[in-house]
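>>> Build me a model:
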Amino acid sequence: MSKFKKKKMADPGISTASLPDIVFMLLFFFMVTTVLREQEILVEQKIPSATQLQKLQKKTLISYIFIGKPKNTALYGTEPRVQANDALLQTPEIVQWVNQERDMLPESDRGGITISMKVDRDVKMGPISDVQNELREADARRILYASIGKVQK
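The predicted structure follows:
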């Protein structure tokens, strides 16, 4: 009988020494590449689908107007409202909003401002027509009607 017994050696496990480096590298990558939402939508949006699509070249010249029933109906009612830049606007305020958006652009691009209208599919044509008339008064002639499209190959 021997006094000392041999212990069985366990297989060495996978080294996790570089695991924190990999985790922080992935975390840094996603922090740098993530695009945050620019504005909070205060109106309901069920966008109609489209049959033809056209891609825009300069997305920096686009300003967005959302039209739909307010999400907070207790505060704003159930009638369709116009939203621009995280604020609900009355129809006469659209001209002032367009001028503010135009002033934020460089001098050379002010004539190329495009207003993108994202309208809920359940909104009647009356509020849309009122917004269109205000955009005409503000000399915003380039209007984009946004929709959900199916790309055909």
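>>> C-alpha from now on. contacts and neighbour counts both.
Will do.
>>> Let me see the contact set for the residue nearest the centre of the chain.
In the chain, the C-alpha closest to the average C-alpha coordinate belongs to R37, at a distance of 5.2 Å (Cα atoms, centre = their mean). R37 makes no contacts at all, as judged by Cα atoms under 8 Å, 6 or more residues apart in numbering.
>>> Now show me the structure for the sequence below, then we'll compare the two:
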Amino acid sequence: MSKFRKGGSKELPAVNTASLPDIVFMLLFFFMVATVLRKNDVKVAQILPAADQTEKLQKDRSVYIFGGKPGEGYKQFGTEGKIQIGDKFVNINEVQPAILEEREKLRDELKDRVMVAFKVDKETNSGLVYDVKQELRQANMLKVIYITTQTEDAVTQ
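Model (predicted):
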């Protein structure tokens, strides 16, 4: 008289995996779009000076030079101002070959229009900046820009 049967083991249906490749590719695409790859690991302190007139830099034709005291994880290199080109510290006499090496990494049509972006900590000695500029002149890299932070009222000191 009962409508329900007892006993009788029923098997679970198999898991449908037809949509699994779609999910995997969707996640892969999301992480490819959302991930930002950092080009250089900055090893120097970067407190930039303030400026009231700035403009956007085209990053595809720039070679970056970082200047400043070594950062927290790089105290073994001393406390004086250092120059970083790419991912390594360079001395003044190594600036010219290092900057030419970085220029060779650019696309062929941009090599003759390259700009050197100088990102220097505001506490860095101006003699270091002057020496780097002299090396850039000898390498015929005359387009130099300075990267700063933008403020409404830049105070000149």
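>>> what packs against the longest helix along the second structure?
Of all the elements of type helix in the second structure, the one with the most residues (DSSP state H) is helix 20-34. On a contact count with 3 or more Cα pairs under 8 Å, 6 or more residues apart in numbering; DSSP states H and E, helix 20-34 of the second structure meets no helix or strand.
>>> and G86 of the second structure, what does it touch?
40-41, 64-65, 102.
>>> These into TSV, with extra columns for secondary structure and neighbour count?
Converted to TSV, those look like this (DSSP: H, G, I helix; E, B strand; the rest coil; neighbours: other Cα atoms under 10 Å):
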residue	secondary structure	neighbour count
N40	coil	12
D41	coil	10
Y64	strand	23
I65	strand	20
E102	helix	15
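>>> Of all pairs in the residues you listed, which one spans the longest distance?
D41 and E102 (14.7 Å; Cα to Cα).
>>> Make a markdown table out of the contacts of G86 of the second structure and add distance to K56 of the second structure.
Formatted as a markdown table, the contacts of G86 of the second structure follow (distance: Cα to Cα, whole Å):
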| residue | distance to K56 of the second structure |
| --- | --- |
| N40 | 19 |
| D41 | 22 |
| Y64 | 15 |
| I65 | 17 |
| E102 | 21 |
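>>> what's the closest of the residues you listed to K133 of the second structure?
Ranked by distance to K133 of the second structure (Cα to Cα), the contacts of G86 of the second structure are led by I65 at 10.8 Å.
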